[in-house]
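J.: below is the sequence, then the predicted model.
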Amino acid sequence: MSATIALPPVRGTLKADAPLAPLVWFKAGGAAQWLFEPKDADDLSDFLAMLGPDVPVMALGLGSNLIVRDGGVPGVVVRLGKPFAKVMALDETTLTCGGGASGILVSSTARDAGIAGLEFLRSIPGTVGGFVRMNGGAYGRETRDILLSCEVVLRSGEQVTLLNRDLAYTYRHSNLTDGAIVVSATFRGEPGEPAAIQAEMDRIAAAREDSQPLRSKTGGSTFKNPDGHKAWQLVDEAGCRGLALGGAQVSEKHTNFLLNSGDASSADIEALGEEVRRRVKDKSGIELEWEIQRVGIVK
């Protein structure tokens, strides 16, 4: 992909034609036209303010719920690295978390501070920025249950503070605009005993290990649960358990997970997902919606 965009100066790192496959869980897909890792929020803000408004911008966290298409991603992919991965307790019930912090770090810091109610983040393989944007959730809780506010750099470069109510949360969705990047968030839990919090985290981790193909190249939960239904059950009932296409396969262990069994292209993975959607629609009349984000150019 040509790297011929005129780019502003940065204090972080900026790489042209940067491979994204190593950075995403599926280990497949093309390159970013540009990959930007800002030094801090001001570096990101200044860069976006000076970047041509027609240049697409996308945030990348841990790359768990993501298919990067084989033709790569045009424009700028922003990855929040170590400067955005800090988590700190503000008081006995609240934490401030960088947009690049993992769910494991957030839940562990909450445990150490005696803050309960954030244990579910232990099971979500992503970062705070992704949780906030997608209203990430698991085991009966969602981000909207714990978010007080977040700091966001808009595509224009403007830095704004948004409250929970400003995000208009619904299931796996917020109203954050394209190109807006969550650089930090404040979460609120409730006072708890660290030992009890750890026990709940252990329970969640064990349940996840038992039911999900965690040691495979996967993208996490593939389809949203339709109202009144479980996506995995609809996929299973449509006869898709173990279904393969090219190097991609529906997990035998959990049918709402797609796997790269070794040499799958992103086209294989996405085509398998579409075939699953077709079979589920034929069998049950229900149209599954993708939960995994699909980005970039079809090769």
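T.: Structure's in. What do you need?
J.: only C-alpha atoms for contact and neighbour calcs from this point on.
T.: Fine.
J.: and the one helix or strand Glu209 maps to, what does it pack against?
T.: For Glu209, the host element (DSSP states H and E) is helix 194-211. Using 3 or more CA pairs under 8 Å, 6 or more residues apart in numbering; DSSP states H and E as the contact test, the elements touching helix 194-211 are helix 103-112, strand 115-116.
J.: that helix to helix 103-112, inter-axis angle?
T.: 150 degrees (axes from the mean of the first three to the mean of the last three CA atoms, to 10 degrees).
J.: report all helices and strands that the helix or strand following helix 194-211 contacts.
T.: Downstream of helix 194-211, the next assigned helix or strand under DSSP H and E is strand 217-218. The contact analysis (3+ CA pairs under 8 Å, 6+ apart) places strand 217-218 against strand 258-260.
J.: so which elements touch the helix or strand following the strand it packs on?
T.: Later in the chain than strand 258-260, the nearest helix or strand by DSSP H and E is helix 266-284. On a contact count with 3+ CA pairs under 8 Å, 6+ apart, helix 266-284 meets strand 66-68, helix 231-237, strand 244-245, strand 248-250, strand 258-260.
J.: repeat that for 7 Å
T.: Packed against helix 266-284 by the contact rule (3 or more CA pairs under 7 Å, 6 or more residues apart in numbering; DSSP states H and E) you find helix 231-237, strand 248-250.
J.: one more structure, for comparison:
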Amino acid sequence: MTDIALIDAAAERLAGHIRRTPLLHAPLLDRIAGRKVFVKAECLQVTGSFKARGGWAALSALDSRARARGVIADSSGNHAQGVARAAACLCSPCVILMPADAPAVKIGNTRAYGAEVVLYDRAREDRDALGAAIAAERGLALIKPFDDPQVIAGQGTVGLEIAEQAAEAGLAGADVLVCCGGGGLASGIALAFEARAPELRVRTVEPDGFDDMARSLSTGRRQRNPTAGGSLCDAILTPAPGALTLPILSRLAGPGLVVSDEQALQAMALAFAHLHIVLEPGGAVALAAALFQPDLSETVIAVATGGNVDPAVFAMALKRFA
């Protein structure tokens, strides 16, 4: 079970291996949103995503024999790169299951870290069954993308940093908007806030049509998405909330938020224009909610979770300013 002690321990293991990313602010974004908007730029993290934290936290928590046998993970790209980088640094063999339609840049980067990439058809193949078979055959440790206590703890270090940075900036009572797939990042941040900054409240943000977390928070029961793909926000398309993450967020988070792919593209363009950062669609939905959603607090902090964007998609986003 993840708690603040596990998050603090993960922070110690992560020291020197990840970046303390900045909390950015641009007055022109405040004007667009009609509120103060701060952005936690995890797109500037090593591997271009917060997933580097959870990957390192999980692998560094394994005993030496398990690391020597190797690890396996499934991911559309950001968790893949986080685990692959950690495995390379810790000299652990690594297999990554990736959907064949994942962005080419993410598949290429994962291979560049030295991982063996196994592609599968997300519409027709069961990734859990495929991963379990490979793990059993080779004796590999499974590093889940979000429903793993050590992964949640690693992602919770984002919350520790936001708590410190919000205090330094004199921010209180803010909604903290978090791009959400299975909920590992959001639940880790929420646990960190419970212990260190209870005046900050997590709000999950998902793409329209893939709002399983928002619906689950509303009903109190795990809801599933009707399809596996069909949004530009590939990084946060998951079948359902995690069994570990949903109870945490049901207790600590506010209602979930939903934005469109078009709003995510607009947020990408505005982030590039005013903050000079590159976001992928799934990493921009929190900023999209901060800019375009009503009924938020007067001050919001959006976690920009990733910047591993396909060049063609980024060009599509920039056309919003053409």
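T.: All right, it came through fine. Everything numeric in this text was worked out from a predicted model, so none of it was measured.
J.: TM-score for this pair?
T.: The TM-score (TM-score structural alignment, normalised by the length of the first structure) is 0.27; 137 aligned residues with a CA RMSD of 6.5 Å.
J.: which one, of the helices and strands packed on helix 194-211 of the first structure, ends up nearest to Leu60 of the first structure?
T.: Nearest of these to Leu60 of the first structure, taken as CA to CA: helix 103-112 at 14.9 Å.
J.: picking that back up, which parts of the helix holding Glu209 of the first structure are buried?
T.: Neighbour-count burial for helix 194-211 of the first structure flags 194, 197-198, 200-201, 204, 208 (criterion: 16 or more other CA atoms under 10 Å).
J.: the helices and strands packed on helix 266-284 of the first structure: which one's closest to Leu162 of the first structure?
T.: Minimum separation from Leu162 of the first structure across those (CA to CA) falls at helix 231-237, 31.8 Å.
J.: what's the closest one packed up against?
T.: helix 266-284.
J.: give the buried residues for the helix or strand following the helix it packs on.
T.: Later in the chain than helix 266-284 of the first structure, the nearest helix or strand by DSSP H and E is strand 293-295. Residues Val295 are the ones in strand 293-295 of the first structure that count as buried (16+ other CA under 10 Å).
J.: re the thing from before, most neighbours per residue, which of the helices and strands packed on helix 266-284 of the first structure?
T.: The highest mean neighbour count among those, using mean count of other CA atoms under 10 Å, belongs to strand 248-250: a mean of 26.
J.: list the helices and strands that one packs on?
T.: Counting by 3+ CA pairs under 7 Å, 6+ apart, strand 248-250 of the first structure packs on strand 258-260, helix 266-284.
J.: let's see it at 10 Å
T.: strand 217-218, strand 258-260, helix 266-284 (3 or more CA pairs under 10 Å, 6 or more residues apart in numbering; DSSP states H and E).
J.: quick one on the thing from earlier: winner for burial among the helices and strands packed on helix 194-211 of the first structure?
T.: strand 115-116 comes out most buried of those by mean count of other CA under 10 Å, with a mean of 26.
J.: what helices and strands are in contact with the helix or strand following that strand?
T.: Next helix or strand after strand 115-116 of the first structure toward the C-terminus (DSSP H and E): helix 128-134. Counting contacts by 3+ CA pairs under 10 Å, 6+ apart, helix 128-134 of the first structure packs against strand 57-60, strand 94-98, helix 103-112, strand 141-142, strand 147-153, strand 181-188.
J.: same for the lengthiest helix in the second structure, what does it pack against?
T.: Counting by DSSP state H, the longest helix found in the second structure is helix 149-168. Packing partners of helix 149-168 of the second structure (3+ CA pairs under 10 Å, 6+ apart): helix 4-14, strand 23-25, strand 36-41, helix 51-61, helix 184-196, strand 299-304.
J.: if we go by neighbour counts, what in it is buried?
T.: 149-163, 166.
J.: can you give me the angle that helix makes with strand 299-304?
T.: 140 degrees.
J.: the next helix or strand after helix 149-168 of the second structure to helix 184-196, inter-axis angle?
T.: Per DSSP H and E, the first helix or strand lying C-terminal to helix 149-168 of the second structure is strand 175-179. Between strand 175-179 of the second structure and helix 184-196, the angle comes out at 150 degrees (the same axes, to 10 degrees).
J.: next, count neighbours for Met98 of the second structure.
T.: A count of neighbours around Met98 of the second structure, defined by other CA atoms under 10 Å, yields 24.
J.: please apply the same query to Ala136 of the second structure.
T.: 11.
J.: right, I'll call it a day here.
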